[in-house]
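Visitor: for reference, the sequence and a predicted model appear below.
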Amino acid sequence: MTPDEIASVRGELEDFAAEVFEPFARDDQRRWGQVYLRGLLTDGQRKSVEPMAARLGEDGNRQAMAHFVTTSPWDPAHVRARLAWMMEAAIRPTAVVFDDTGFLKDGDASACVSRQYTGTAGKVTNCQVGVSLHLASDHASAAVDWRLFLPKTWDPGSEQADPGKVARRVACAIPDDVGHVEKWQLALDMLDETRSWGIEVPLAIADAGYGDAAAFRLGLQARGLNYVVGISSTMSAQPGEAVPVAEPYRGTGRPPVPKYPDKPQSVKQLVIAAGRKAARPVQWREGSRPGKGRSGLRRMYSRFVILRIRPAGREIVRAADGPALPECWLLAEWPAGEAEPVQFWLSDLPSGMPLTTLVRLAKLRWRIEHDYREMKQALGLAHFEGRTWNGWHHHVTLVSAAHVFCTLQRLARAPKGTAPA
């Protein structure tokens, strides 16, 4: 970039920071918010306080930066609301996407660290897990809300409470009223919070870690949101054409309750029964690698089966209005070279929905992997070395602010009529 371009970006960052940190009560908080943001955006591998302070020269007051991110009493929700408003105006999101990511740790002193599964490592390991809500469209996305998952071992009210971890709650400044909450419930809580900011998006997307929870899907429906969520291959369901049947009434006692004559099958069995010939080719977007697409990039392409099914399960049966289970879409990816389907989604979008639309929406979750990669590799999402509850929430919020700034810069500089990578 030329010196004039650099000066322009610095001015835009100052304006951005002034708007994002406007709710702060004190001038020094606004100042250190901008300094911390600049630190996250500077070159350098580590984005923890000490190396950032060293790179910032005269503004690099390590003690002031550490106090700002760890103990200064500012509410991250005010910053997150402004990020959400900015992204809503810039990208007109078509979906809210829920996901979680791991923060790998060597020690056990940080808030909520425990041996637990994270997709970041692909195994059970020592880590924190953060749940995030992203606003997404086909061409851009950003995380605008966060929750730190508190395992049962950290909850004094749980039968699985670990006395050592419970004792560390005080040192980690975990509020007394914070206990273990399932990740899917944290996702619904964030949805409620973003809606309180005036953000209304009609569709929710998530992977099987959330989609397998019937309570999560019912919670979305209760809030008026349609969904396209990943599910496990073992989820049970009835075929869409299945009908409950009642045994003949013999005139004594209560009339028989209609029941499905056959036991439910797994979604994998239903797709295999439909057969490989039911799979249709779909191209849902162009990737980032060179290929034969119109833009010179490789087409993202696979084969998919789409069926109407009726998900089973006790929670679904209890919530159903009558004996018939509600009908949904089952989408399965079955690549040409595979012996069986490899991935499954469930959706309550209306019947008649085109296959290409369902595939595009199901695959929109790739944007969140892109968000995590940028925030971790370039903006230091997992570099926070503090141990407190508030410090973690402050840091991830500031990283989200840096990521939103970068996203808005890309959008502003992209040629008209094109979608920035």
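Guide: That came through, no problem. Numbers count the residues shown, from 1 in each chain.
Visitor: going forward, measure contacts between C-alpha atoms and count neighbours the same way
Guide: Will do.
Visitor: tell me how many other residues surround the closest residue to residue 23 other than its chain neighbours.
Guide: Excluding the flanking residues, the one nearest residue 23 by Cα to Cα, 6 or more residues apart in numbering is residue 78, at 6.6 Å. Residue 78: 15 surrounding residues under other Cα atoms under 10 Å.
Visitor: measure how far the helix or strand hosting residue 78 is from the centre of its chain, please.
Guide: Taking DSSP states H and E as the definition, residue 78 sits inside helix 76-91. In this view, helix 76-91 has its centroid 16 Å away from the chain centroid, taken as Cα atoms, centre = their mean, to the nearest Å.
Visitor: next SSE downstream of that helix?
Guide: strand 95-104.
Visitor: for that next one, packing partners?
Guide: Contacts defined by 3 or more Cα pairs under 8 Å, 6 or more residues apart in numbering; DSSP states H and E place strand 95-104 against strand 123-136, strand 203-206, helix 366-377.
Visitor: check the ones you listed for me and report the most buried one.
Guide: Across those, averaging neighbours per residue (mean count of other Cα atoms under 10 Å) puts strand 203-206 on top, at a mean of 24.
Visitor: can you tell me which helices and strands that strand packs against?
Guide: Against strand 203-206 (3+ Cα pairs under 8 Å, 6+ apart) you get strand 95-104, strand 226-231.
Visitor: go again with 10 Å.
Guide: For strand 203-206, the packing partners by 3 or more Cα pairs under 10 Å, 6 or more residues apart in numbering; DSSP states H and E come out as strand 95-104, strand 123-136, helix 183-196, helix 214-222, strand 226-231, strand 343-347, helix 355-362.
Visitor: distance between that strand and the chain's centre?
Guide: Distance, centroid of strand 203-206 to centroid of chain: 9 Å (Cα atoms, centre = their mean).
Visitor: so what secondary structure elements neighbour the helix or strand following that strand?
Guide: Remark: after strand 203-206, the chain's next helix or strand is helix 208-211, criterion DSSP H and E. Applying 3+ Cα pairs under 10 Å, 6+ apart, we find helix 208-211 packed against strand 95-104, helix 183-196, helix 214-222, strand 226-231, strand 343-347.
Visitor: adding another structure so you can compare the two:
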Amino acid sequence: MPQRPPPDLPELPALLDEWCEHLFASFPRRDQREKGRLYLRGLLTAHGRKSIRHIAGDRAGTAQEQRLQHFITGSTWPWMPVRAALADRLAGAAPPAAHVVRPLSLPRSGTQSVGIARRYDPYRGLTYRGQQAIGVWHTTARLSAPVHWRLLLPGDHPAAETIQDCAAAAVMEATRLTCHRRPVILDLPATGTALDHLTTAGLPALARTSTHAACTIADPALRGYTGRTLPARRILALRARLRHRTPGAVTVRVTLPHRSGHVLHLFATGSAPPHLWLANTHAAPSGSPTALVARVRQDLARIGTRVGLADFEGRSLAGWHRHITLASAAHAATVLALRTPEAAPATTTGAVRHLA
């Protein structure tokens, strides 16, 4: 099925002009700012896959298309200042409840794109050949938009890393980018290593975990079980039996086997089936992490795929970063134009409560 362009919103042209002035303030040359504006407009209006030819529109096949190609793959403009400006703009419009971290699967039929390898899509439970990227999403109850990306590189690449290390590195880069320590929600499989890295760095984080995940009990409330390693679901069931003696949410202090020994807080949200989470000792959620994760998945499906987040194909890693940075800006402009007023926007401090 061909992709539809993003919704035709009357607010977008004015918003686009305002955004371009802010996003491209770091560009020293006027021609770079104009190419950035043309590329962003093309991402918002072009039909189908957001190739540079489609983005060029009625100028496809002309020198203008070649200039846009060079702007993405051959130019020298750094993408990090643009991402910083994007994050700043989003924070001013809708302060985030958290940064949600999740992988983006990018199947590819050819072999020419950067980062091609056999990958696993944790949401569909399938392996595929293509790229995989880690996105850090600015997230509120009503909207979400990516502010930083990191591409997983294959095992034979000098900069190869695991998905866990990639996720942790992406969060730390985003923290430096935004100059704020946002609460982090890891929406990816087998999060122990990433959570370990973030806890060591002193960042508030929580991660979804399996009901069968092995955890070692470190909670004095479960006398007789301390030091035992059991499935997460059974540990919560043991703690639930004592809830009448200690009112409040069912939360158990645990550690992860074969990790650094950081004490984490195991808890569940929802029911039928419940979602299990591990939070480090720096913070635990006062709202639903499940709802924030769902917000990102929804916005990626309805907007992100339609503004070209998954559409860059080429050998240039720098080109991939520049394209996905501008596609992220197109996504953010769209969600802000679509949003309804939030009755009580969550702030960073309101999104978590600190644990003793």
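Guide: The structure has been received and is ready for your questions. Nothing here was measured: the structure is a model prediction, and the numbers come from that model.
Visitor: would you reformat the helices and strands packed on helix 208-211 of structure 1 as a markdown table and include mean neighbour count and distance to residue 407 of structure 1?
Guide: As requested, these are exported to a markdown table (neighbours: other Cα atoms under 10 Å; distance: least, Cα to Cα, whole Å):
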| stretch | mean neighbour count | distance to residue 407 of structure 1 |
| --- | --- | --- |
| strand 95-104 | 23 | 17 |
| helix 183-196 | 18 | 20 |
| helix 214-222 | 16 | 28 |
| strand 226-231 | 25 | 25 |
| strand 343-347 | 24 | 29 |
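Visitor: these: which one's closest to residue 13 of structure 1?
Guide: Closest approach to residue 13 of structure 1 among those (Cα to Cα): helix 183-196, 24.4 Å.
Visitor: picking up where we left off before, okay, the helices and strands packed on strand 95-104 of structure 1 in CSV with distance to residue 344 of structure 1 next?
Guide: Listed next are those as CSV, based on distance: least, Cα to Cα, whole Å:
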stretch, distance to residue 344 of structure 1
strand 123-136, 21
strand 203-206, 12
helix 366-377, 15
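Visitor: so which of the helices and strands packed on helix 208-211 of structure 1 comes closest to residue 10 of structure 1?
Guide: Nearest to residue 10 of structure 1 among those is helix 183-196; the distance by Cα to Cα comes to 29.3 Å.
Visitor: so where is that closest one in structure 2?
Guide: Per the alignment by TM-score structural alignment, helix 183-196 of structure 1 matches residues 163-176 in structure 2.
Visitor: just give me the mean distance for that stretch relative to structure 1.
Guide: In the superposition with structure 1, the average deviation recorded for stretch 163-176 of structure 2 is 2.7 Å (mean Cα distance after the TM-score superposition for structure 1).
Visitor: how far does that stretch sit from the chain's center?
Guide: Chain-centre distance of stretch 163-176 of structure 2: 10 Å, with Cα atoms, centre = their mean.
Visitor: what's the residue nearest to residue 23 of structure 1 in contact with, if anything?
Guide: Counting by Cα atoms under 10 Å, 6 or more residues apart in numbering, residue 78 of structure 1 makes contact with 20-24, 197.
Visitor: what do we get in structure 2 for it?
Guide: That one, residue 78 of structure 1, aligns with residue 81 by TM-score structural alignment.
Visitor: and for residue 68 of structure 1?
Guide: Using TM-score structural alignment, residue 68 of structure 1 sits opposite residue 71 in structure 2.
Visitor: spatially nearest residue to its match, not counting backbone neighbours?
Guide: Residue 71 of structure 2's closest residue in space is residue 35 (Cα to Cα, 6+ apart), at 7.1 Å.
Visitor: give me every residue that touches residue 201 of structure 2.
Guide: 168, 172, 195.
Visitor: also residue 361 of structure 1?
Guide: Neighbours of residue 361 of structure 1 in contact, by Cα under 10 Å, 6+ apart: 94-95, 137-138, 203-205, 227-229, 284.
Visitor: do residue 259 of structure 2 as well
Guide: The contact partners of residue 259 of structure 2, by Cα under 10 Å, 6+ apart, come to 192-193, 196.
Visitor: that's a helix at it, yeah?
Guide: No: per DSSP: H, G, I helix; E, B strand; the rest coil, residue 259 of structure 2 lies outside any helix segment and is coil.
Visitor: map it onto structure 1.
Guide: Checking TM-score structural alignment: residue 259 of structure 2 goes with residue 315.
Visitor: distance check, its match against residue 180 of structure 1.
Guide: Per Cα to Cα, to the nearest Å, residue 315 of structure 1 is found 21 Å from residue 180 of structure 1.
Visitor: and residue 20 of structure 1, by the same measure?
Guide: 31 Å.
Visitor: those two: which is more packed in?
Guide: Between residue 20 of structure 1 and residue 180, counting by other Cα under 10 Å, residue 20 is the more crowded of the two (22 against 16).
Visitor: surely that one and residue 400 touch.
Guide: No: shown here, residue 20 of structure 1 and residue 400 do not form a contact pair, counting by Cα atoms under 10 Å, at 11.2 Å.
Visitor: which residues do the two both contact?
Guide: Contacts common to residue 20 of structure 1 and residue 400, judged by Cα under 10 Å, 6+ apart, are 79-80, 83.
Visitor: strands - which of the contacts of residue 78 of structure 1 land there?
Guide: Among the contacts of residue 78 of structure 1, no member falls in strands (DSSP state E).
Visitor: quick one, what contacts the counterpart of residue 208 of structure 2 in structure 1?
Guide: The equivalent of residue 208 of structure 2 in structure 1 is residue 230 (alignment by TM-score structural alignment). Taking Cα under 10 Å, 6+ apart, we find residue 230 of structure 1 in contact with 205-212, 330-332, 343-347, 362-363, 365.
Visitor: how about a cut-off of 7 Å?
Guide: Residues near residue 230 of structure 1 by Cα atoms under 7 Å, 6 or more residues apart in numbering: 206-208, 211, 344-346.
Visitor: could you tell me which of the residues you listed remain contacts in structure 2?
Guide: Retained in structure 2: 206-207, 344-346, out of the contacts of residue 230 of structure 1 (criterion both residues aligned by TM-score structural alignment, their matches' Cα atoms under 7 Å).
Visitor: and of those residues, the nearest to residue 121 of structure 1?
Guide: residue 207 (16.7 Å).
Visitor: how far away is the counterpart of the closest one in structure 2 from residue 240 of structure 2?
Guide: Using TM-score structural alignment as the criterion, residue 207 of structure 1 maps onto residue 187 of structure 2. Distance, residue 187 of structure 2 to residue 240 of structure 2, using Cα to Cα: 25 Å.
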